[in-house]
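have a look; sequence and predicted model below, questions after that.
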Amino acid sequence: MPLPSAPPPPRILHVSQPVDGGVARVVVDLATAQAAAGTDVHVACPQDGFLASALGALGIRVHPWGASRSPGPRLAAEVRDLKRVIGTAGPALVHAHSAKAGLAARLALRGGIPTVFQPHAWSFEAVGGPTALVARLWERRAARWATRIVCVSEAERVTGLRAGVVGSYTVVPNGVDTGRFTPDGVAPDGHDPAGGPLVVCVGRLCRQKGQDVLLRAWPAVAARVPGARLVLVGDGLDGERLREWAGPEVAFAGAAADAAPWYRAADVVVLPSRWEGMALAPLEAMACARPVVVTDVDGARESLPPAHRAHALVPPEDPEALARALVALLRDGELRAELGRRGRRHVLDHHDARCAAAAIDAVYGELLGTAPTGYRECTTT
C-alpha cells in the first residue's frame, strides 16, 4: 500500500518596499535559504533596483508592487495593488519587511491571514515632531493586525514596547552569508594596497547612517594618523551634500554590487548610524575578519562580541569619540588583527544567515501549525 504523499509546503509571500540596502539584502538571503530548504517562496516588491533582479536570477517568483518609500497620496492605490498581488499569490502567510510594506500589508490584510511584521528599525525613529507621534500611534494600532512582530535585536523590541507597541514579539538577530563574506578574496577595483591606513564606511548616504558625523570626525583622524584615507561606499540623497564637506583624503566609491572586497581592503570599518535595528554592514565586516567601530544604537551592542565593545562602541552624534576610537585602532595593528579574528568567529557562531532563516521558519511553523523545515547545520567552522 503506497504511503500518503507529504502535503505541499506552505506558500510564503515576502513584501518589501526597499529594493536596495540592508532590508533588501535580508529579504534576498532569507528567501534564498527558504527556497533551498523547500519552502514555496514568493516576493512582492518594486521592480527597480537590486532586490527584484537578485531574486529573479535565483528563480524566485517576484510579483511587481509599485510602492513609494513614504506614505502619501498614492497609499490607497498601493494598498489596493498589494491586495491584488496577495490574491494572485495566494499565500498562507505574509511577511512584511520595513515600515512601508508593514503599513500597506497590514492595511490590506487586517489580520485576515497570519501576518509577520519585521520593522528593521522602527519608523518613528526616522522622523521627528508630529510625524513621529503619528508613526507611533499607527504602530500601536497596527500591532493588532500583526500575528507576530519580528525584531532583529532585543534592543529593537524594547524600543517598540517603550513606544507602546504591544504585540507578540520574537527576536531573530540578523545573519549574513558567511560563505560570501570571508577574509580572503579580491580587492576592489582601483584600490591601492600600498596606500595609507584605510577606513571604509558602507551604507546609503543618508541621515540614518551618519556619514556627516564621520566627516566631522575625520580631520582629527587624518591629523593624528598620517596618510589615513576614508572611503564611503554607497549612494543616496545626501551624496552631493556630503561631497561638499569632504576633504581630499575622502573618496566616494558609489554603490557596490558586492561590498566584500571593500571590507577586505579596510583596516577598520565604521558605521556611525543614528538609529538601526541591527545593521548588516558591521556583521559583514566582522565576517571578513575586519574590526569595526559603530555607534551604540539598537542592535549594535548585541551584534558585537563582548570583548569588542570597549574598542568598537561610541555614542551617536559624537564626532570626537568616533575619532578617538578610529585613531586607537588605526595605531594598533595587533589589536586590529585580534578583533578581526574574534569578530569572524562571533559571526560564524551567532549571525550566519542560515541560523536566521531557521529561526524565522520556526516562527512560521508556530503560526501555521506546521513542522519546521529542515535546514543544514547553521554553525560554520
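Yep, that arrived.

C-alpha only now, for contacts and for neighbours.
Will do.

just the helices from the stretch 51-200 of the chain, written as ranges.
Using DSSP state H, counting those that start in this stretch, the helices of the stretch 51-200 of the chain run over residues 75-89, 98-109, 129-142, 154-162.

just the ones you listed: most buried one?
helix 98-109 (a mean of 23; mean count of other Cα atoms under 10 Å).

centre of the chain to that one, how far?
18 Å (Cα atoms, centre = their mean, to the nearest Å).

outside of it, which residues touch it?
15-18, 23, 69-71, 75, 78-80, 82-83, 94, 96, 115, 117-123, 142, 145-146 (Cα atoms under 8 Å, 6 or more residues apart in numbering).

one more pass at 6 Å, please.
The contact list for helix 98-109, computed with Cα atoms under 6 Å, 6 or more residues apart in numbering, reads 15-17, 79, 83, 96, 117-120, 123, 145.

picking up where we left off before, okay, the helices of the stretch 51-200 of the chain in CSV with distance to residue 28 next?
Below are these laid out as CSV (distance: least, Cα to Cα, whole Å):
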stretch, distance to residue 28
helix 75-89, 18
helix 98-109, 14
helix 129-142, 25
helix 154-162, 22
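
closest to residue 64 out of those helices?
helix 75-89 (8.0 Å; Cα to Cα).

show me where this protein has strands.
11-16, 40-45, 61-64, 93-97, 115-118, 148-151, 169-171, 198-202, 229-233, 250-254, 268-271, 292-295, 313-314 (DSSP state E).

okay, pairing it with this:
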Amino acid sequence: MKVLHVNNVANVPVGLVEGLRKIGIDASLYQPYTGINTSGKLSKLKVVSNRIADVRALRSKIARERYDIVHIHYAFFGMLGVLGGYPYWLHCHGTDIRRNLYHPLFKTVTKISLDRAERVFYSTPDLKIHAEKARADAMFIPNPIRTELFEPRGFEGTGNKVLLISRIDKIKGIDVAFRALERVKKDNPELQIDALTWGPDLDRFKDCGFVNFIPKMTHEELARLIPNYRVVVGQFELGIMGMSEMESMACARPVVCHFEYQDWYTEAPPLALAKTEDEIVERVEELLEKPDLCEELGFAGREWVVKYHDYVAVAERLAKLYAGG
C-alpha cells in the first residue's frame, strides 16, 4: 500500500507517516503551499498564483506516483483534492472545523471539502459535535505520540523549574495561565518559569518579566528539553489535551491542564486537573512541594500515553481503515 499525507499540522502527519513506515507501509508527507500574506494586490495575486501551482503540482505527483490513499490534513485543504479531481481522506484538527465550519469566509470551502472526502477523521474529543454535524460518519483518530522520541531521560533539572508548554494563544487559556504563574512566582521567588516563543498572543506577554521565553525549537530539541522540568503547564480553555501535553506526559512529566472528557477513554488520563486561576496555583505548588507525587503522576502519564496514543498503535488502527477494515 502506498499512502501520501498532505499538510503537516502540529506534527500529527509526521507521527502517522513514521508509524505507518514502522509497520511496512510506503508512506510519505507532502507539504503544500500555506502562505497567507495578503497585504497589497501583488501579494494577493502571488498567494493565488502559488496555490494554483500547488494544486497542479500535487495532482501531477499523485498521478505519477499512483498512491492508494491520499490523506489530507486541515479541513479546507480538502479543496486540493476537490480541485485536483482525486479521492482523498480528510483529517480535522481544531480551528479548521471548530471555527471555520461556521465562518462566513471559510464555511463553504470547509463544507465542500468535508462532503467530498472519502472518510473524515477528527483528532480531539471536542471536535466530535462539529465533525458529526457535517459528516455523521466522522471518526476519532487519536493523535500519534512518538513515544520513542518523547521518553523519560532521567530528571536532570532542579526542583524549581516549570515549563509552560502551551502555545501563547488566547484559545489555549493563556491569560489565566499567566495570571496563575505570576502568583506562583511571587510565592516561590527562586522558581524558574520558561515558555516557548510561539503563538499569536506572544506580544502581550513577552515582556511580563516573570517568564523566561525560549526560542522556538525543533521537535527533537523539545523532546530533550521537557524532561528537565519538575512540572509542565498546559492549556485551560478548550478542555482538551493537545500534542504538547501528551508529549510531556510521554516524557514522564506531570502535566497541569484542563481536561473535560474523562469518560472518553477506558481510563481517564492521569493529569493534575485545573481550570481556574486558584486551581492552577494550587496544583503547581503542590507538585513543586511533593517530588514523589511528580514522579508518580509523571510515570502514570507515560504509561497512559503509550497505551492510548502510541504512534505505531495509531498507525496500525489507521492501516486497517485504509484496507477497508
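Noted; the coordinates are in hand. Treat the numbers as computed from the prediction; the structure is a model and nothing was measured.

picking up where we left off before, just send the contacts of helix 98-109 of structure 1 back as TSV, with distance to residue 355 of structure 1 too.
Shown next, in TSV, are the contacts of helix 98-109 of structure 1 (distance: Cα to Cα, whole Å):
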residue	distance to residue 355 of structure 1
15	21
16	21
17	24
79	32
83	31
96	20
117	19
118	17
119	19
120	17
123	26
145	27
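
write the PyMOL selection for whichever of these are buried.
Burial among those is assessed by 16 or more other Cα atoms under 10 Å; the matching PyMOL selection reads:
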select buried, resi 15+16+17+79+83+96+117+118+119+120+123+145
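
kindly indicate which of the contacts of helix 98-109 of structure 1 lies nearest residue 202 of structure 1.
Distance to residue 202 of structure 1 across these (Cα to Cα) is lowest for residue 120, with 17.3 Å.

what residue of structure 2 takes the place of the closest one?
The equivalent of residue 120 of structure 1 in structure 2 is residue 93 (alignment by TM-score structural alignment).

residues touching its match, list them.
Counted by Cα under 6 Å, 6+ apart, residue 93 of structure 2 has contacts residue 123.

how about residue 336 of structure 1?
By Cα under 6 Å, 6+ apart, the contact list for residue 336 of structure 1 reads residue 291.

do you know how far it is from residue 35 of structure 1?
37 Å (Cα to Cα, to the nearest Å).

and for residue 180 of structure 1?
The gap separating residue 180 of structure 1 from residue 35 of structure 1 is 18 Å, by Cα to Cα.

same thing with residue 255 of structure 1?
The separation that residue 255 of structure 1 has from residue 35 of structure 1, given Cα to Cα, amounts to 27 Å.

same thing with residue 353 of structure 1?
In terms of Cα to Cα, residue 353 of structure 1 sits 13 Å off from residue 35 of structure 1.

who's more crowded, those two?
residue 353 (25 against 16; other Cα atoms under 10 Å).

to which residue of structure 2 is the more buried one aligned?
Applying TM-score structural alignment, one finds that residue 353 of structure 1 aligns to residue 311 in structure 2.

same check, this time on residue 289 of structure 1
Mapped onto structure 2 by TM-score structural alignment, residue 289 of structure 1 lines up with residue 252.

now do the same contact list for the residue lying closest to its match once chain neighbours are set aside.
The shortest distance from residue 252 of structure 2 to any non-neighbouring residue, by Cα to Cα, 6 or more residues apart in numbering, is to residue 298 (4.0 Å). Residue 298 of structure 2 makes contact with 252-254, according to Cα under 6 Å, 6+ apart.

aligned to residue 179 of structure 2, what sits in structure 1?
Looks like residue 179 of structure 2 aligns to residue 216 there (TM-score structural alignment).

state the distance from that match to residue 90 of structure 1.
Going from residue 216 of structure 1 to residue 90 of structure 1 by Cα to Cα gives 50 Å.

quick one, which of the two is more surrounded?
The residue with more neighbours, out of residue 216 of structure 1 and residue 90, is residue 216; 18 against 14, by other Cα under 10 Å.

that one and residue 319 of structure 1: what is the separation?
In terms of Cα to Cα, residue 216 of structure 1 sits 6 Å off from residue 319 of structure 1.

now residue 307 of structure 1
Separation of residue 307 of structure 1 from residue 319 of structure 1 (Cα to Cα) stands at 23 Å.

for those two, indicate the residue with more neighbours.
residue 319 (20 against 11).

right, and that one touches residue 218 too?
No - checked against Cα atoms under 6 Å, the pair residue 319 of structure 1 and residue 218 is beyond contact range at 8.2 Å.

now check structure 2 for the residue matching residue 39 of structure 1.
So, by TM-score structural alignment, residue 39 of structure 1 is matched to residue 25.

gap between stretch 268-287 of structure 2 and the chain center?
The answer for stretch 268-287 of structure 2 is 21 Å, by Cα atoms, centre = their mean.

just stretch 179-199 of structure 2 next, same as before
23 Å.

again with stretch 146-154 of structure 2
On Cα atoms, centre = their mean, the centre of stretch 146-154 of structure 2 falls 17 Å from that of its chain.

any idea how far apart the tips of that stretch sit?
Per Cα to Cα, stretch 146-154 of structure 2 runs 18 Å from first to last residue.

need the contact partners of it.
Outside stretch 146-154 of structure 2, the residues that reach it (Cα under 6 Å, 6+ apart) are 223, 247, 250-252, 311.

and if we set it to 7 Å?
Applying Cα atoms under 7 Å, 6 or more residues apart in numbering, the external contacts of stretch 146-154 of structure 2 come out as 15, 223, 227, 247, 250-252, 306, 310-311.

one more: stretch 264-277 of structure 2?
176, 179-180, 236, 254-259, 262, 280, 283, 297, 300-301, 304.

run the last query once more with 6 Å
Residues outside stretch 264-277 of structure 2 that contact it (Cα under 6 Å, 6+ apart) are 176, 180, 236, 255-258, 262, 280, 301.

out of those, which end up buried?
Buried, going by 16+ other Cα under 10 Å: 176, 180, 236, 255-258, 280, 301, out of the contacts of stretch 264-277 of structure 2.

find the nearest non-adjacent residue to residue 220 of structure 2, please.
Closest to residue 220 of structure 2 by Cα to Cα, 6+ apart is residue 149, at 7.2 Å.

check residue 304 of structure 2 too.
residue 269 (6.5 Å).
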